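Chemist: okay, predicted coordinates and the sequence, questions at the end:
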Amino acid sequence: MFKGLGGLGDMAGMMKKAQEMQTKMGEMQDGLADIHVTGESGAGLVKATATAKGDLIALDIDPSIFQPDEKEMVEDLILAAIKDAQSRASDKSREEMMKMAEQMGLPPGMKLPF
């Protein structure tokens, strides 16, 4: 009559694991704000720094590129540096997610969040 109740313990364990994973996921998301990556363009003339969450936090432009007749080139370099920083931020975030999944014993290649 109570044969099916044996699985409730497993279900409780799974729920506990899910809550732990949710907590760890939140901590990892918060930690991404503390990880900084730098993208650059123009052989380092323009550098953009972002958090692993993708938030732009700094922009460094070498003053030698400020020529009035090269405004479009400077704009292109700035955009390229920002895109590079955002790409690196995305890669770093994905790397951190994979580390967390590994620590939790999830199969390789399983993407988080579900």
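Modeler: Yes, it's here. Computed from a prediction, not measured in an experiment: that's the story for all the values here. Numbering: from 1, shown residues only.
Chemist: use CA for all of it now, contacts and neighbours both
Modeler: OK.
Chemist: would you map the helices across this protein?
Modeler: 6-32, 71-103 (DSSP state H).
Chemist: give the contact list for the residue nearest the centre of the chain.
Modeler: Residue closest to the average C-alpha location in the chain (CA atoms, centre = their mean): Ser93, at 2.1 Å. The contact partners of Ser93, by CA atoms under 8 Å, 6 or more residues apart in numbering, come to Leu32, Ala52, Lys53.
Chemist: can you list the neighbours in contact with stretch 68-76?
Modeler: With contacts defined as CA under 8 Å, 6+ apart, stretch 68-76 is touched by Ile65, Phe66.
Chemist: buried residues in it, which are they?
Modeler: Val74 (16 or more other CA atoms under 10 Å).
Chemist: another structure for you, compare them:
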Amino acid sequence: MEQERMKSMEEMIQAAQQAAETIQTQMNEAQAKLDAIEVEGVAGGGLVKVRCTAKGRILGVSIDDSLMKPEEKQMVEDLVAAAFNDARGKADRVSNDEMQKIQSGIGLPPGFNLPGMG
């Protein structure tokens, strides 16, 4: 009887380890996918654009030539900050959507925060 219980516990532990490895693999794939998805933040009606990945890595900044005047310096700085914030917000939304898809795919409840992934 005791041996059966020990064997059952060993099987449960092994199953838990396999599940953890599967989740880690899926999370690594998700992180790679997020770094491949591009979003664009825009400010000033498109005068300033910031491209970044859904993971938050900045890919590029575009500033319209009409803003390249010394007297427009403060406005350009403000528009660049606004475009970065717009891009960051879009990246966060895409990232959250992707992570929810993965969590539901592996049977985790909505809003469950895996360590290192939130």
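Modeler: It's in. If you're wondering where the values come from, they're calculated on a predicted model, not measured in any experiment.
Chemist: would you turn the helices of structure 1 into CSV with distance to Ser64 of structure 1?
Modeler: Formatted as CSV, those follow (distance: least, CA to CA, whole Å):
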stretch, distance to Ser64 of structure 1
helix 6-32, 33
helix 71-103, 10
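Chemist: so which of the ones you listed gets nearest Lys47 of structure 1?
Modeler: Taking CA to CA, helix 71-103 is the member of those nearest to Lys47 of structure 1, at 5.7 Å.
Chemist: read off where the closest one ends up in structure 2.
Modeler: On structure 2, the counterpart of helix 71-103 of structure 1 by TM-score structural alignment is residues 73-105.
Chemist: the matching stretch vs structure 1, average offset?
Modeler: Compared with structure 1 after the fit, stretch 73-105 of structure 2 shows a mean deviation of 1.1 Å (mean CA distance after the TM-score superposition for structure 1).
Chemist: quick check: Gln103 of structure 2 vs Gln3 of structure 2, distance?
Modeler: 36 Å (CA to CA, to the nearest Å).
Chemist: pick out whichever of these two has more residues nearby.
Modeler: Each of Gln103 of structure 2 and Gln3 has its neighbours counted (other CA atoms under 10 Å); Gln103 has more, 20 against 8.
Chemist: with adjacent residues omitted, what lies nearest to the counterpart of Gln31 of structure 2 in structure 1?
Modeler: Under the alignment (TM-score structural alignment), Gln31 of structure 2 maps onto Gln29 of structure 1. For Gln29 of structure 1, ignoring the flanking residues on the chain, the nearest one in space by CA to CA, 6 or more residues apart in numbering is Lys53 at 7.7 Å.
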